[in-house]
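Asker: Okay, sequence plus prediction incoming.
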Amino acid sequence: MDNTDTYLLNFKGCYFQRSLVDVDLVEHLDDFEIRDDDVFIITYPKSGTIWTQQILSLIYFEGHRNRSELVNTCDRVPFLEYSAQKVDHVNRPSPRLFTSHLPYYLAPKGLKNRKAKIVYIYRNPKDVLTSYFHFSNWLVTFEPSDNIEHFMKRFLDGKVMGSLWFDHIRGWYEHRHDFNILFMMYEEMKKDLRSSVLKISSFLEKELSEEDLDVVVSQATFQNMKLDPQANYDYILEAENWTRTKEGDFLRKGTIGDWKHHLTVEQNERFDRIFQMKMKDFPLKFIWDINEE
């Protein structure tokens, strides 16, 4: 049974989460006014979105670094197209930080003046698939799957929020010259968070002292984020009753190569064939296992 229309809204070829999307905003994205100092985190779902929200919050807000301000990262770096709280983006003070899963062709026109900045985080798609499978089964706002084979079919058909992974990353990369954009690989960030934070802060032209850099790196580790209610979204899920079970965490594992524990040999080989067909000429590298250099 295909419940796609129950959970998803198709707008101009992109699937949005029906129960959470701000339809009016999405319909007027072309006209959304972009400021020169706006910063966007753009990801395909389950690619390090919440992690990067935390990193940018720590870079930009001293009150977040020293814990003197109790503001959640989802409020500091809210989603553009998803807003349960109906954020008034127009009256937000600058610099505004945004989060988005938008494909390149739906991005506001103002982003193409190359002044506002975009940090695009990408992750190996087998781990994206695995994380997305667990995430969709946990949250009531997502369509559950009986098994990973069922979810893998929907993922490879692009019938999930964010649509087809291959199109999302390829679209942003092939149109990178239209934007002021930095591509960061999730796995490289996991392997060397300090260097990654320096690279991001340099791109954002936000100079950090050694002391501040140490704090950002420490508070942005996966384990510290799991324990930080301002960063991990668990409190929202509890307040809104968005989970199917009380067991589980918004930040589940964050590991590299977790797909090996979920995909069969046949599923892995099938995925590899499709990946090679669609991405054989794609220049960005991918890390599939924690032991890869």
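Answerer: In hand now; what should we look at?
Asker: Every contact and neighbour count from this point should use C-alpha atoms.
Answerer: Fine.
Asker: quick one, strands of the stretch 151-293 of the chain?
Answerer: Along the stretch 151-293 of the chain, counting by DSSP state E, counting those that start in this stretch, strands occupy 180-185.
Asker: Tell me which stretches of it form helices.
Answerer: 165-174, 186-191, 193-203, 210-219, 222-226, 234-240, 265-279 (DSSP state H, counting those that start in this stretch).
Asker: Tell me which of the ones you listed lies nearest to Ile256.
Answerer: With respect to Ile256, and counting by Cα to Cα, the nearest of the helices of the stretch 151-293 of the chain is helix 186-191 at 6.7 Å.
Asker: Residues touching that closest one, excluding its own?
Answerer: Identification of contacts with helix 186-191 by Cα atoms under 8 Å, 6 or more residues apart in numbering yields Ser47, Gly48, Ile121, Tyr122, Arg123, Asn124, Ser195, Ser196, Ile256, Ile287.
Asker: quick one on the thing from earlier: I'd like the helices of the stretch 151-293 of the chain as TSV, with mean neighbour count and distance to Lys159 appended.
Answerer: Below are these laid out as TSV (neighbours: other Cα atoms under 10 Å; distance: least, Cα to Cα, whole Å):
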stretch	mean neighbour count	distance to Lys159
helix 165-174	18	10
helix 186-191	18	23
helix 193-203	17	32
helix 210-219	16	35
helix 222-226	16	29
helix 234-240	12	24
helix 265-279	13	16
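Asker: What is the burial count for the closest residue in space to His262 that isn't next to it in sequence?
Answerer: With Cα to Cα, 6 or more residues apart in numbering as the criterion, His262 has its nearest non-adjacent residue at 7.1 Å, and that residue is Thr130. Neighbourhood size, Thr130 [other Cα atoms under 10 Å]: 21.
Asker: Take this one as well and set it beside the first:
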Amino acid sequence: MAELPMNLRDDNISEETKTLISSLPRERDSQGKLCKYQGCWYYYNTLQALINFQTNFQPRDSDIVLASFPKSGTTWLKALAIAILERSKQNSDDPLTHPLLSDNPHGIVPFFEIDMYLKTATPDLTKFSTSSPSLFSTHMPLHTMKEGLKDSPCKVVYLCRDVKDALISRWYFRCKYQNKQVAGSILESMFESFCSGVSFYDPFWDHALSYWSGSLENPKQVLFMRYEEMKTEPYVQVKRLAEFLGYPFTKEEEESGLVNKVLELCSLRNLSGLEVNKTGKTWMNVDNNSYFRKGEVGDWKNYLTPEMETKIDMIIEEKLQGSGLRL
């Protein structure tokens, strides 16, 4: 069995965090020990990184945070945000000459709790935030992440996806980085964990609701986007994203076809075909090509039974009742 990535382990915990963990609800899954902190389940090393972030991060008002539940289109969102900002800052003849051609989106936009604060409580932020605005990302729910933002007005974009598709994508991703055969028994175990709300970054419904409520309370700071809408109306949604970030496409840019160029550059077909994404790895030794699979809406129908579909839909309907959020 391949060694677990550092964020899933429990070998980088301070004594203070060990004491905290002893007071928290705890569970164990096939990958390691989980604890529930501020309503969300984390592996121990990830919790340590999260606390490091909450305690030590010094945000700038211009920072932008890209948030999502795992396997909900995070790579695509990162790529689009990078392309929008890079095209706005550059004055070269080719406005699409930027880091996406030589680095994976996850290498360009770091996760607070997976990349930046996992190894140390005081990372060198200069290598993560050399420009303004700086892009960061997270899988934390909004209320937890905002503790690290310390009342900064920086903008937050949340991408939400049908959790059934996210579950299938997560299943494939887990099997790949653990070098395991894609097996139904693993999916069944993940399905049961999801339904119980006890899995890494779960419960999903509370996660989505944290950002949904934030977008209603402060729509100028929190943008709630849906993966399915990005698939059905990509032109409209990428313009919406650019406007929210403060870098709207000009009429001239639209007429020149730049919006479509951004969409093509960030397409699954193009990104997965780049050499860096076919052969490269993240610093945690995860293959870059693991982040590109199908990207389809409704692919879950090929894997989940009608009974599994019904159970998930009933849970989501119950948990979101009265919120105004429909998934």
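Answerer: In hand now; what should we look at? This is a predicted model, so every value here is computed, not measured.
Asker: Any idea what the TM-score comes out to?
Answerer: Superposed pair, TM-score by TM-score structural alignment, normalised by the length of structure 1: 0.82. Supporting alignment: 278 aligned residues with a Cα RMSD of 3.2 Å.
Asker: Restricted to buried residues, select the contacts of helix 186-191 of structure 1 in ChimeraX.
Answerer: The ChimeraX command for the buried members of these (criterion: 16 or more other Cα atoms under 10 Å) is given here:
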select :47,48,121,122,123,124,196,256,287
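Asker: Greatest separation within the contacts of helix 186-191 of structure 1: which pair is it?
Answerer: Asn124 and Ser195 (19.7 Å).
Asker: ok, back up a step: trace the residue nearest to His262 of structure 1 over to structure 2, please.
Answerer: With TM-score structural alignment as the criterion, Thr130 of structure 1 lines up with Ile168 in structure 2.
Asker: Verify the contact between its match and Trp300 for me.
Answerer: Yes - the criterion here is Cα atoms under 8 Å, and Ile168 of structure 2 meets it with Trp300 at 6.1 Å.
Asker: Including distance to Ser94 of structure 1, could the helices of the stretch 151-293 of structure 1 go into TSV?
Answerer: Below are the helices of the stretch 151-293 of structure 1 laid out as TSV (distance: least, Cα to Cα, whole Å):
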stretch	distance to Ser94 of structure 1
helix 165-174	25
helix 186-191	27
helix 193-203	17
helix 210-219	21
helix 222-226	26
helix 234-240	25
helix 265-279	38
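Asker: which stretch among these comes nearest Glu27 of structure 1?
Answerer: Of the helices of the stretch 151-293 of structure 1, nearest to Glu27 of structure 1 by Cα to Cα is helix 165-174, at 19.3 Å.
Asker: Now which residue in structure 2 aligns to Glu187 of structure 1?
Answerer: So Glu187 of structure 1 corresponds to Glu228, using TM-score structural alignment.
Asker: re earlier: and the match of Thr130 of structure 1, which helix or strand is it part of?
Answerer: helix 163-177 (DSSP states H and E).
Asker: And that helix against structure 1, how far off on average?
Answerer: Mean deviation of helix 163-177 of structure 2 relative to structure 1 after superposition (mean Cα distance after the TM-score superposition for structure 1): 1.4 Å.
Asker: between that helix and helix 306-320, how big is the angle?
Answerer: 120 degrees (axes from the mean of the first three to the mean of the last three Cα atoms, to 10 degrees).
Asker: Average offset of stretch 51-59 of structure 1 relative to structure 2?
Answerer: Stretch 51-59 of structure 1 sits 0.5 Å off on average (mean Cα distance after the TM-score superposition for structure 1).
Asker: For that stretch, give the aligned segment of structure 2 as residue numbers.
Answerer: Under TM-score structural alignment, the counterpart of stretch 51-59 of structure 1 in structure 2 spans residues 76-84.
Asker: ok, now stretch 153-162 of structure 1?
Answerer: Counting by TM-score structural alignment, stretch 153-162 of structure 1 falls onto residues 192-201 of structure 2.
Asker: how long is the matching stretch end to end?
Answerer: 15 Å (Cα to Cα, to the nearest Å).
Asker: Off-centre distance for it?
Answerer: 17 Å (Cα atoms, centre = their mean, to the nearest Å).
Asker: Which residue of structure 1 is paired with Lys155 of structure 2 in the alignment?
Answerer: Match for Lys155 of structure 2 (TM-score structural alignment): Lys117.
Asker: Is it correct that that match is in contact with Ile42?
Answerer: No - when contacts are counted by Cα under 8 Å, Lys117 of structure 1 is not listed as touching Ile42 (10.4 Å).
Asker: So the two - more neighbours on which side?
Answerer: Set side by side, Lys117 of structure 1 and Ile42 give different neighbour counts by other Cα under 10 Å, the larger being at Ile42 (26 against 22).
Asker: What is the three-state secondary structure of the more buried one?
Answerer: strand (DSSP: H, G, I helix; E, B strand; the rest coil).
Asker: Would you confirm that it contacts Ser100?
Answerer: Yes - applying Cα under 8 Å, one finds Ile42 of structure 1 in contact with Ser100, separated by 4.9 Å.
Asker: Not counting its neighbours along the chain, what's nearest Cys35 of structure 2?
Answerer: Here the residue nearest Cys35 of structure 2, using Cα to Cα, 6+ apart, is Arg26, at 4.3 Å.
Asker: From Asn289 of structure 2, how far out is the one you found?
Answerer: 33 Å.
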